[in-house]
Structures are given as structure tokens and as C-alpha cells.
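1. Quick one: sequence plus predicted model below, questions after.
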Amino acid sequence: MTQQTVSEELAFSQPFGEQERQVLTPDAVEFLSELVTRFTPQRNKLLAARTVQQAEIDGGKLPGFISETSSIRESEWTIRGVPNDLLDRRVEITGPVERKMVINALNANVKVFMADFEDSLAPSWSKVIDGQINLRDAINGTISWTNEAGKIYQLKPDPAVLVCRVRGLHLPEKHVTWRNEPIPGSLFDFALYFFHNVDALLAKGSGPYFYLPKTQSWQEAAWWSEVFSFTEDHFSLPRGTIKATLLIETLPAVFQMDEILHALRDHIVGLNCGRWDYIFSYIKTLKNHPDRVLPDRQSVTMDKPFLNAYSRLLIKTCHRRGAFAMGGMAAFIPSKESARNEWVLNKVKTDKQMEATNGHDGTWIAHPGLADTVVEVFDKALGDNKNQLHVLREEDAPITAAQLLEPCPGERTEAGMRANIRVAVQYIEAWISGNGCVPIYGLMEDAATAEISRTSIWQWIHHQKTLSNGETVTKALFRKMLAEEMFVIQEELGDKRFSQGRFDEAARLMEQITTSETLIDFLTLPGYRLLA
């Protein structure tokens, strides 16, 4: 492996081809190097603080609101403001930064495209570099893609507004090192997207807009605020040029929403209910608490008390501060079979009506085929308004920590456990093969849904829970089911696809992370070792 050093501080392990030279220009690398040098040590401290907090919760302490920051929660203040092209976000589509996806998403009947370097992208070096080129070309209006049959995909006039989701603080970019350590993936994604696109975005009346994932504390939000402010000063831009929407998708963060908005008040425009990751985080955070074990993934829906409380508290908190409260992901995929499709659209409609009625300003979909249905729901709810910032939910009783932590009723079934195994194995196989966003059984699965599948089983084993048929969930039972479900997967996909895939490696990784004594934080960390 040739080590390429194009900066004094950073070392690149990949050779620079034509694509790399477009993205990793000397000036871009110099800016990246400055961010990495300045902000990595503090990022490492923030990750260490997560471990300390988790150890306390593992020891029996439950997360809750912070007494020291009550003055921030109780005083009156608002965020700096929202740019014009983000005032109406009624439907947002999400997907990886692959070329065809970028074009289709920007052309969909939606207001915003969240272009994803995180949970729906398996971050192989080539995909991360290509993703930067794809977004640059989209912003410049020059993006096109031709399929094998010769069909050309191009941007329509007036595409959706682009928001870039960078990787979470915990994810490294292993192909670039600083002092012999992989640099933060989040800084790599942020620096290159900002550097190459800020001028073109501002020239067309938009701006550098970001989605921030997996935040666990207001201190992490404050770190981002410093990154943004430093960047604005570095490029002589007014304070508040960079705007971010932050996902509340971890259990610790739900207790710190006011503090997060306050720490990022110059740059933040809203919070988003990252519901799937939030369920995963509920399992992971409360993994040692036998009374908080969740049932089958299929029965943990947004109408359950602990999730409904989270949605309502997020809306109330955001709107009080002049920030948007975005709804969560509809993971369903339209079906070619009309009865099934009708069922899908009704399911999505009911879910989105609940969000719109609660007061969300907009919501997420994973497939353009859901756009019309969801737009209709929000058009009806919004009327002549662009958003629901006026819905303050002042009549709500205060939402307590107990409500946010309330155990979720429902069964643990053998069918549910087997479905978890099949979904997780197929997702891991796709991810290590370089595809982070996969349709499985009619749902668009990304890392979060696979995380729920495997952490659920880990927790059931850990607490020796019983299934509804009376069987105790043990490592042996899991291994037996895993072996059986591998045959089911092979039968469903066919021998050719199965033998050409990386299913043996996926099953080994699934077995390792589901039976380990301590819960592995993110499957993407061991998975990343198997990725190019």
C-alpha cells in the first residue's frame, strides 16, 4: 500500500486517481487538515465521555433531565433564524450519495433531499469520494447518469434543496490518518462538502446545510457549533451561514434538546425524530435494565407511549425556540402488487397523519413513490402555512423522564426473532459488500433497523427472556436459529445470489456481535474492517 502524504499533518493510504484529484485538491486538504488538527482531540474526549455516561447507566442509573442546565430550559430565547429555502420542509427524501439516487431524489415531489454519507451509505473509499463529486455536480447543475439501456437521467428545473448528512462522531475515515490514528469521518465529509460547494450554494440563494447524526449530548452539539463558527471565520462568512438540523436519535439526547438547540443556536434550524436509531439507542442505553427490554421490533411503533412522548416533547421544545420539528422515516417501499401497495400507502398515511396532527413541520420518506401520499397529508395539515412553528403544544402536561423511559408492551415471538436474524444478516451482507441501503421484505433498511434487530436479540439473551412459546432465549437457541435462517435466506434469494454474496462473513459477524459478552456499540465499526 503506497502511503501518499500530500499534507504535513495528514497521511492518505489510497493512491490518488482522477476522482481523488478532483476532491482532495491541495487547498481542500489544507482546510481538512486544519479542522482535524484543531477539533479531533476534543472529539476524542467527547467519545470518552459517552463511555463514562454509559457505565453509570449500566450500573443502574437512569438517564434524565440535567439539573445544572435548568436555567437554559426555563429561560426564554430562540435560535438565530431559518433561511428562506428551508422554511418549507414538508416532505424530505433520504438516500445515499450515489449518482442515480442523487438525481432521482432531487427530482422527486419533495422539498428537501438529505444526501447521506452516514447510515444508508457503506463508506468504502470510492463511494465516499464519488459521493463528494456527485453532490458537487448536482449543486452545479451538471449531474447526469446513463443506465445500461442508454436512458439518461438529468436534473429537472427547480430540484429539491440539498442537505448533506455527514458521518457520526464515532465513525473513523480509516484511509486518512493524523498522528497514526484514523481521522473523524464527520470532519472529512463536512470539510470537503463545505469547501467545494459553499460558493455555488450561496450564489444560488441556498447555503451549506447539514444533518448531524447520533449526537448524545449538548457538549457534542457545542463542538459542532465551534467547527461551524471556525469555518465561517476562516472563509470570512457571516455567523450563521452554515445551518444544521440535528437528529434526536439517541436516548441521552432526548433529555437535552433545549441545551442542544441553545449550544447550536447560531447554526441550528431544527431537530429530527430519528425514530429507528432512537429505538436502537433505547435498547443499547438500557441494555442492563431487565425491566426495559423491548418486544418484537414490529410492535415498537410510534403510537407506543414512550415514542409518542418523544415526538411530542421534540415538537414542543423546538417550536418554543423557533426551530423545526421534523418527523421520522417511513421505511416502506411501494409495491407493484396493487393490494399490497394499497396496504403500504394506508400504513404510511396513518403514521404521517399522526405526525402532522402532533405538529411536526415535515417528515421523511425513503422512496419517491411515497412522496405524493405524504405530501397530501402535510398539505392538508399545513393549509396556507409553510410549516407548523405556530403549533406550540402549550396545553400539554409536562413530559416526564418516566414517560420517556416507559417500558413498551408487546410479545417476543419466535417469528419475530427469526425475522430479526434474516434482516440483520442480509443487511450486514449488503453493507460489507458496499451497499448501505437495501430493500428487504418491503422495507428500506439502513444501519439503524439492522441495529435494532441484532441488539434486541443480544438483550433477550443477556436477560434470559422467554419467547411467547415458552422457550428461553439463549446463545445456543440463537445459533440454532441463525443456522436455520441462513437456509431460508438461501432459498429466498436463490443459490446463485447466495453463493456470489458474502453471507458466510455476514453470519459470522452477526454471530460475533449478538453473542459477545459486552454489547458492541455499532455494527458498522467491526463491519468497516470488512469494507474496502
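-> Ah, there it is.
2. Going by C-alpha atoms from here, please, whenever you check contacts or count neighbours.
-> Noted.
3. which helices and strands does the top helix by length along the chain pack with?
-> The helix that spans the most residues within the chain, counting by DSSP state H, is helix 26-58. With contacts defined as 3 or more C-alpha pairs under 8 Å, 6 or more residues apart in numbering; DSSP states H and E, helix 26-58 has these neighbours: strand 181-184, helix 185-203, helix 218-234, helix 275-285.
4. what number of residues lie near residue 187?
-> Neighbours of residue 187 under the rule other C-alpha atoms under 10 Å: 24.
5. Go ahead and confirm it touches residue 37.
-> No - Residue 187 lies out of contact with residue 37 (C-alpha atoms under 8 Å); the separation is 10.5 Å.
6. which stretches of the stretch 351-500 of the chain form helices?
-> For the stretch 351-500 of the chain, applying DSSP state H, counting those that start in this stretch gives helices covering 371-382, 401-404, 414-432, 447-462, 475-493, 495-500.
7. and the spatially most distant residue from the centre of the chain, what is it in contact with?
-> Distance from the centre of the chain peaks at residue 470, with 35.7 Å (C-alpha atoms, centre = their mean). If you count contacts by C-alpha atoms under 8 Å, 6 or more residues apart in numbering, residue 470 has none.
8. ok, it to residue 479 distance?
-> Note on residue 470: its distance to residue 479, by C-alpha to C-alpha, to the nearest Å, is 18 Å.
9. Equivalent analysis for residue 515, please.
-> 9 Å.
10. now residue 22
-> 47 Å.
11. What of residue 129?
-> In terms of C-alpha to C-alpha, residue 129 sits 38 Å off from residue 479.
12. alright, now check it against this:
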Amino acid sequence: MPSGVKVLASVPGDAQSLILTEPALAFLAALHRTFDSTRQSLLRARQASQTRLDAGATLDFPSETAHVRAEPSWHCAPPAPGLEDRRVEITGPTDRKMVVNALNSGAKTFMADFEDSNSPTFSNMVNGQKNLYDAIRHQVDFEQGGKQYKLSEKPAVLIVRPRGWHLDEPRITVDDHPVSGSIFDFALYFFHNAKELVKRGLGPYFYLPKMEHYLEARLWNDIFSFSQSYIGISVGTIRATVLIETLPAAFQMEEILFELRTHSSGLNCGRWDYIFSFIKKRRADPNAILPDRKDVTMESPFMDAYVRLLIQTCHKRKVAAMGGMSAQIPIKNDEKANEIAMGKVRADKLREVTAGHDGTWIAHPLINKIATDIFNEHMLGPNQYHIRREEVRVAASDLLNTKVKGDITDEGVRGNVQAALAYTAAWISGNGCIPINYLMEDAATAEIARVQLWQWVHWKCTLNNGDPISPGYIDSIINDSVKDIKKLVGGIKDEQVKIAADYLKDQVRKTWPSEFLTSDLMWCLENLDGGRWVKSAL
């Protein structure tokens, strides 16, 4: 071990010895010692910002960076090798089967996810790094259940999403403090693979989640510059796409691009986390109450404004404006239901490409053809940077417009309870991505469900039939739902279902909802990893 570094958990097999090498841990320690104090100060700034919002402050475009938005001459870096055409990107966790299937899906890129579709057990994190290491070197082939999984000759281009700034990696400490989950995920992937990727004509590419301020983008840019110098590759080799999935970030899109301009490859409409953030950031505003989750669509005023501004911003600065994820997945053995679901996917992708997006996300290989056909028909070149959307005028009030059509229904409440319970129980069992009722649920959709339930209880909302939404009413639905959760999600235990149920009951009674369920419930993963961790003091 490098001086001051401790590993507090272990993973069976050879992944740990391959990934947690002394040079890699020394690099991780260097990043931690150089940058973690800045991360901690930025997280404290988030808390201060939320306190101001709770006291009645409103979000607006920052006055101190008006010159950045007004200056027309700056542009981001040109597309990196392999990122010239991103019309369809598939996403998913980093287990070996998923990695092979996603890379072979026919999509242009694969976003390998250490974040919202992943439960961060130490095994998932370290084995996921090994799977990507092997995939880059075309040595990921394996056999399972008599079936061969073999990487194609021309797989999708790999993009990695590390965890958000708020999450620690408690199994690794430097000077007796846990390292950042973001830095851990980035550091190990970059250190082991950057030079190999360059040798193969590509580069280390990333998706950056859940940022709330342009200074958080500046921190990433500083880490990129430091890291490239550390291993001796050219500045600008790294490219990063930022997910605009928090409400504050929507007011700072140009500033975020500006901070990352040497390393930027665009912005993405992270629609589900954006809805979650919209509710959470405006938790003290009774005018921000939203109806059933199914009614909060991309046509909702605040969502439509966010999309139009993102496309205009990206094309003004000559980078990709990526669309988001349709939650629908194929339905087997029911042709009629499957056609309805796939019709929703087609409509969603058609809306994106005609709005000016340069690409879109899918969660299942069988949806690739649908999305690709639509983009091929309507996007003849590799991107749509020429669609400037100069007519777009988005004011702060547009990004905050909550005139969303819809009701709060018993069905909507029950759907939220089921999604939050099932996902939470799955997550603490080590599974971060689950299908429920033919929708792909991950941490983002579970978070929407959780904070909507809190919002409806906190503001004493009523159902469309006039019945009050009380803690007792939520409790009764939780109790009714518990017996079905193990049928919905395989591999979970009664104890894990109970933890999820107790957690949700507690959440709807809080003065304010927790920031992230994943932060709250990391302690549940400790038993899966076998050992005691160092907890963050923040």
C-alpha cells in the first residue's frame, strides 16, 4: 500500500489485484490530497444554497457570469475520435454480461454506469473496473449457462459514468478519510486504460452526473488537467459530457461548458434526475407541487424549456446536445402491449431528433433499431450542430413553470410506493437497475417516487377524489405492497424489504426529504462487503 492508503474490504478473485495496484492507489491518493478539500467545500456550498432556497430565494441565471453567456466567440473542443456520431447511446451497469451485450448492441456508444443503475458494493465497483479493463483489450469473452458471450470486432465506443460528487467511497481511505466515489471511479478507469484507449485510436471518455454549479465543473476540469499530466498524455485527450440533471445546473449550462471547454463533448438531458431535483430544490415552495409521475412528461412547460435551452446552448458552443432515456423496455409474450410501449419510444425519439438533439439514450439492445431508424431518417449527418435554435428565448420563469396537467391519484401514489420500495430493496441487496411493470427503474426514478410521496404528504395534498394524502395512508399502501415486492424483484430478502419499508415511512414524515437515498442507505452495503468502513464527517 502507498503511505496513508487503506483498503477496508476485499473482493474474491483476481479483480482486486489487477485494479488496486500500488501505482493506481498512489494516483488515487494524489487526487484525493489535491482535490478533496475543494469537493467538500462545494458540497457545503450546496447545503448553503438549499438553505437560501428554503428561505424563499429564487433561482436565476448567475449575474457574475453574464459575460460568459454573452461572448459569442468561444467554442468547446471538436468531437474526439469515436464521438463524431452519437445518435444512439446504450446505458447500463458494468457487470460482465451487460458490458458485452451493450458493446455488441449496435449502438454508437455504451455508457458504462457506476452511478444510478449500479449498487456500489465493493464487488460491483472493483469487478466493474476489471470488466471495462478487459473489454478495452478485447479479452472480455466468457461463457455462462452454456452460452458464449463474445465481443464483436467493432463494439460501441465506451463512455464511463462515475458516481456523483456527493458519494464517498468508504472502502478506501487516504490519511484516514474516505475518498470521493467520483474520484475513485474516475481514477482507476483513467489510470489503467487511458494510454491503451489512445493507442487504439480513442480516448478516456466520461459522463459527469449531478453537478449543481459551474465551480463543480471547474473541479472536474482541474482533475482532468492534473491527471493527463500525471500519466503523460496531451491535455484535451479526456472528453466529458455533462448530464444536466439538477435544477441549478439548468441555469448554468453555458458556464459548465465554458469551464470544461478543453475537455467538453456536450450536455445531456438527464430527465429523470432533473425531475427529482426540481421537486427537491423547490421543496419549500407549495407552488411546485407536481401531479402523478406519468403526467410529468417532456411536454411539461418546465421540461420543454429545459430541453430547448440545452439544445440552443450546445449548438451555440458546437458540442453535442444529447437526449434522454425512455423508460419503456420490450414486453415479451404480449404483442399488443409491446407495440404500445414501443410506440411511446418512437414518439419520444422522434420528438428528440426533430427538436435538434444529436443523439439519444436507450436501456435495452432491442430498442436500438427503433431509435437508430428514427435518427437515420431525420438526422442525415453525424450531428445537428447547424440547428442553432436561435429563436429560443428561455427565461428563469420558464425553467420554473409548474403548470403541469394532471392529477394526484391513488394509482399514482401506489405506483410510487411500489417503485420506491422495490428499487430500495434491490439496491441494498446489490442490484442497482430493475424492470418494474415493463419500465426500467434506477435510482433516479426511485428518487422521484420518494420525493413526490414526501411532497404530497408535506403539503397536505388530496387525491383527485378528495381523500387526503396522510402518513397513515402512505403507511397502509406500503404495508399492502410489501408482500408483492419479492415477486417483483428477485434475490432480495425479507430484511431488505423491511429496511426499505421503514425507510419510506420515515421519509414521508421528515421536515425535509433526504438529499439522496443512496447516501442514506450506504450502511446497508457494509454487510455485503464484509467489514467496517470509515464514514464521512460531512
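-> Ah, there it is. Keep in mind that what you see is a predicted model, and the values were worked out from it rather than measured.
13. Mean neighbour count, the helices of the stretch 351-500 of structure 1: which tops it?
-> helix 447-462 (a mean of 24; mean count of other C-alpha atoms under 10 Å).
14. Relative to structure 2, what is the average displacement of it?
-> Once fitted to structure 2, helix 447-462 of structure 1 is off its aligned match by 0.4 Å on average (mean C-alpha distance after the TM-score superposition for structure 1).
15. same deal with stretch 504-515 of structure 1?
-> Compared with structure 2 after fitting, stretch 504-515 of structure 1 deviates on average by 1.8 Å (mean C-alpha distance after the TM-score superposition for structure 1).
16. Now which residue in structure 1 aligns to residue 504 of structure 2?
-> Mapped onto structure 1 by TM-score structural alignment, residue 504 of structure 2 lines up with residue 510.
17. For the closest residue in space to its match that isn't next to it in sequence, which residues are in contact?
-> Spatially, and ignoring its direct neighbours in sequence, residue 510 of structure 1 is nearest to residue 425 (6.4 Å; C-alpha to C-alpha, 6 or more residues apart in numbering). By C-alpha under 8 Å, 6+ apart, the contact set of residue 425 of structure 1 is 503, 506-507, 510.
18. Which position in structure 2 pairs with residue 425 of structure 1?
-> Using TM-score structural alignment, the equivalent of residue 425 of structure 1 in structure 2 is residue 421.
19. do residue 394 of structure 1 as well
-> Correspondence of residue 394 of structure 1 to structure 2, assessed by TM-score structural alignment: residue 390.
20. Excluding covalently adjacent residues, which one is nearest to that match?
-> Residue 390 of structure 2 sits nearest to residue 312 (C-alpha to C-alpha, 6+ apart), 6.8 Å away.
21. What of residue 193 of structure 2?
-> residue 133 is the one closest to residue 193 of structure 2 (C-alpha to C-alpha, 6+ apart), at 6.6 Å.
22. Over to residue 416 of structure 2?
-> Residue nearest to residue 416 of structure 2 in three dimensions, not counting chain neighbours: residue 449, with 4.5 Å by C-alpha to C-alpha, 6+ apart.
23. Also residue 29 of structure 1?
-> Nearest to residue 29 of structure 1 is residue 7, by C-alpha to C-alpha, 6+ apart, at 7.0 Å.
24. tally of neighbours for the counterpart of residue 245 of structure 1 in structure 2?
-> Aligning on TM-score structural alignment places residue 245 of structure 1 opposite residue 241 in structure 2. The number of residues packed near residue 241 of structure 2 is 24, by other C-alpha under 10 Å.
25. Same question for residue 296 of structure 1.
-> Residue 296 of structure 1 is flanked by 23 other residues according to other C-alpha under 10 Å.
26. Equivalent analysis for residue 26 of structure 2, please.
-> 18.
27. And the one 10 residues further on, by the same measure?
-> Counted with other C-alpha under 10 Å, the burial measure for residue 36 of structure 2 works out to 19 neighbours.
28. Which residue in structure 1 aligns with it?
-> Alignment note (TM-score structural alignment): residue 36 of structure 2 maps to residue 40 of structure 1.
29. Can you give me the neighbour number for the nearest residue to its match once chain neighbours are set aside?
-> Once flanking residues are discounted, residue 40 of structure 1 sits nearest to residue 184: 7.1 Å by C-alpha to C-alpha, 6+ apart. The number of residues packed near residue 184 of structure 1 is 24, by other C-alpha under 10 Å.
30. what separates the residue mapped onto residue 184 of structure 1 from structure 2 from residue 260 of structure 2, distance-wise?
-> Counting by TM-score structural alignment, residue 184 of structure 1 lines up with residue 180 in structure 2. Shown here: residue 180 of structure 2 relative to residue 260 of structure 2, a distance of 20 Å by C-alpha to C-alpha.
31. One more: residue 146 of structure 2?
-> 46 Å.
32. Between the two, which is the more surrounded one?
-> Neighbours per residue (other C-alpha under 10 Å) separate residue 146 of structure 2 from residue 260, with residue 260 holding more: 27 against 6.
33. how about the more buried one, what's its match in structure 1?
-> Under the alignment (TM-score structural alignment), residue 260 of structure 2 pairs with residue 264 of structure 1.
34. what sits against its match?
-> Residue 264 of structure 1 neighbours (C-alpha under 8 Å, 6+ apart): 221-222, 224-225.
35. Nearest to residue 402 of structure 1 among those residues?
-> Taking C-alpha to C-alpha as the measure, residue 402 of structure 1 lies nearest residue 221 of the contacts of residue 264 of structure 1, at 24.7 Å.
36. which position in structure 2 aligns with the closest one?
-> Residue 221 of structure 1 maps onto residue 217 in structure 2, by TM-score structural alignment.
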